[in-house]
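**Q** All I have is the shape, not the residue letters:
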């Protein structure tokens, strides 16, 4: 349970730092975006590192949510506290969405995709899908 809180905190902080360090180009023009990335290399590198660490942390929370939902569907014991904590990911994405829509949507899609990929359905001891 503490691990889930740490993953939530890391994902939220890294998402905020990624959004604050990424260049803001309005209206969005691809050449201006790339130019801003090249003229501020340290800030851009830190934003990319925070993006990577944050989406991996959020993917662990998404994986836990989906695994517990699958346990609920196949009538296996569910760890309700971890499942409840994983639901707290949605308000954090809503908060990040208020800061920057595009980057948060990209962050969310990477997190959900990697979280779904990382589920181990071959583990026959825990899941028996019929």
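**A** Yep, it's here. Keep in mind that what you see is a predicted model, and the values were worked out from it rather than measured. Numbers count the residues shown, from 1 in each chain.
**Q** contacts, neighbours, all on C-alpha from now
**A** Will do.
**Q** list the contacts for the most centrally placed residue in the chain?
**A** Nearest residue to the geometric centre of the chain (Cα atoms, centre = their mean): residue 58, 3.1 Å. Going by Cα atoms under 8 Å, 6 or more residues apart in numbering, residue 58 touches 7-8, 11, 89, 111-112, 115.
**Q** Flag every buried residue along the host helix or strand of it.
**A** Per DSSP states H and E, residue 58 falls inside helix 41-73. Across helix 41-73, burial judged by 16 or more other Cα atoms under 10 Å covers 43-48, 50-71.
**Q** Pasting the second one now:
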């Protein structure tokens, strides 16, 4: 459960830093966006690192939420604390979407797809 709490904090902070460090161009012009990325290489690199760390941390939470839900439906043992921390990832995505919905949507999409790719439903591992 401590691991899930750590993933929740790391995922939210990384998402916040990624949103803060990527340039905001309104209206979106691809050339201006790329120019901003090129002229600020340190912020670009840090934003990409935060994006990578954040979407992996959130993918772990999404994967855990889906697994816990499947176990709940099959009436197997489920820890309520782990279920709450896992579903808290969606609350953190909501909080991030108040800052910038487009970047948060891309962040959520990568997290969700990676979480589903790393999940094996049919083979249950022995812990």
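**A** Looks like it arrived, so ask away. All of these numbers come straight from a predicted model, not from anything done at the bench.
**Q** Quick check: TM-score for this pair?
**A** After superposition, the two chains reach a TM-score of 0.94 (TM-score structural alignment, normalised by the length of structure 2), with 126 aligned residues with a Cα RMSD of 1.3 Å.
**Q** ok so, going back, residue 17 of structure 1 versus the residue nearest to the centre of structure 1, what's the distance?
**A** 14 Å (Cα to Cα, to the nearest Å).
**Q** re earlier: quick check: the aligned residue for the residue nearest to the centre of structure 1 in structure 2?
**A** Using TM-score structural alignment as the criterion, residue 58 of structure 1 maps onto residue 58 of structure 2.
**Q** Now stretch 62-71 of structure 1 on structure 2. Mean distance?
**A** Compared with structure 2 after fitting, stretch 62-71 of structure 1 deviates on average by 0.5 Å (mean Cα distance after the TM-score superposition for structure 1).
**Q** ok, residues contacting that stretch?
**A** Residues outside stretch 62-71 of structure 1 that contact it (Cα under 8 Å, 6+ apart): 77-79, 82-83, 86-87, 111-112, 115-116, 118-119, 126-127.
**Q** how about the residues you listed, which pair is most distant?
**A** Pairwise distances across those (Cα to Cα) peak at 25.5 Å, for the pair 77 and 111.
**Q** Those two: who's more crowded?
**A** residue 111 (25 against 10; other Cα atoms under 10 Å).
**Q** my guess is that one contacts residue 55, does it?
**A** Yes: counting by Cα atoms under 8 Å, residue 55 is a contact partner of residue 111 of structure 1 at 4.8 Å.
**Q** what about residue 85 of structure 2, neighbour count?
**A** Residues contacting residue 85 of structure 2 under the criterion other Cα under 10 Å number 23.
**Q** In contact with it, which residues?
**A** Taking Cα under 8 Å, 6+ apart as the test, what residue 85 of structure 2 contacts is 1, 4-5, 8, 61.
**Q** Tell me the buried residues within those residues.
**A** Buried residues within the contacts of residue 85 of structure 2, counting neighbours by 16+ other Cα under 10 Å: 4-5, 8, 61.
**Q** Identify the farthest-apart pair in those.
**A** Every pair of these checked by Cα to Cα; the farthest is 5 and 61, at 9.2 Å.
**Q** still on that earlier bit, need the residues touching each of residue 111 and residue 55 of structure 1.
**A** Common neighbours of residue 111 of structure 1 and residue 55, using Cα under 8 Å, 6+ apart, do not exist here.
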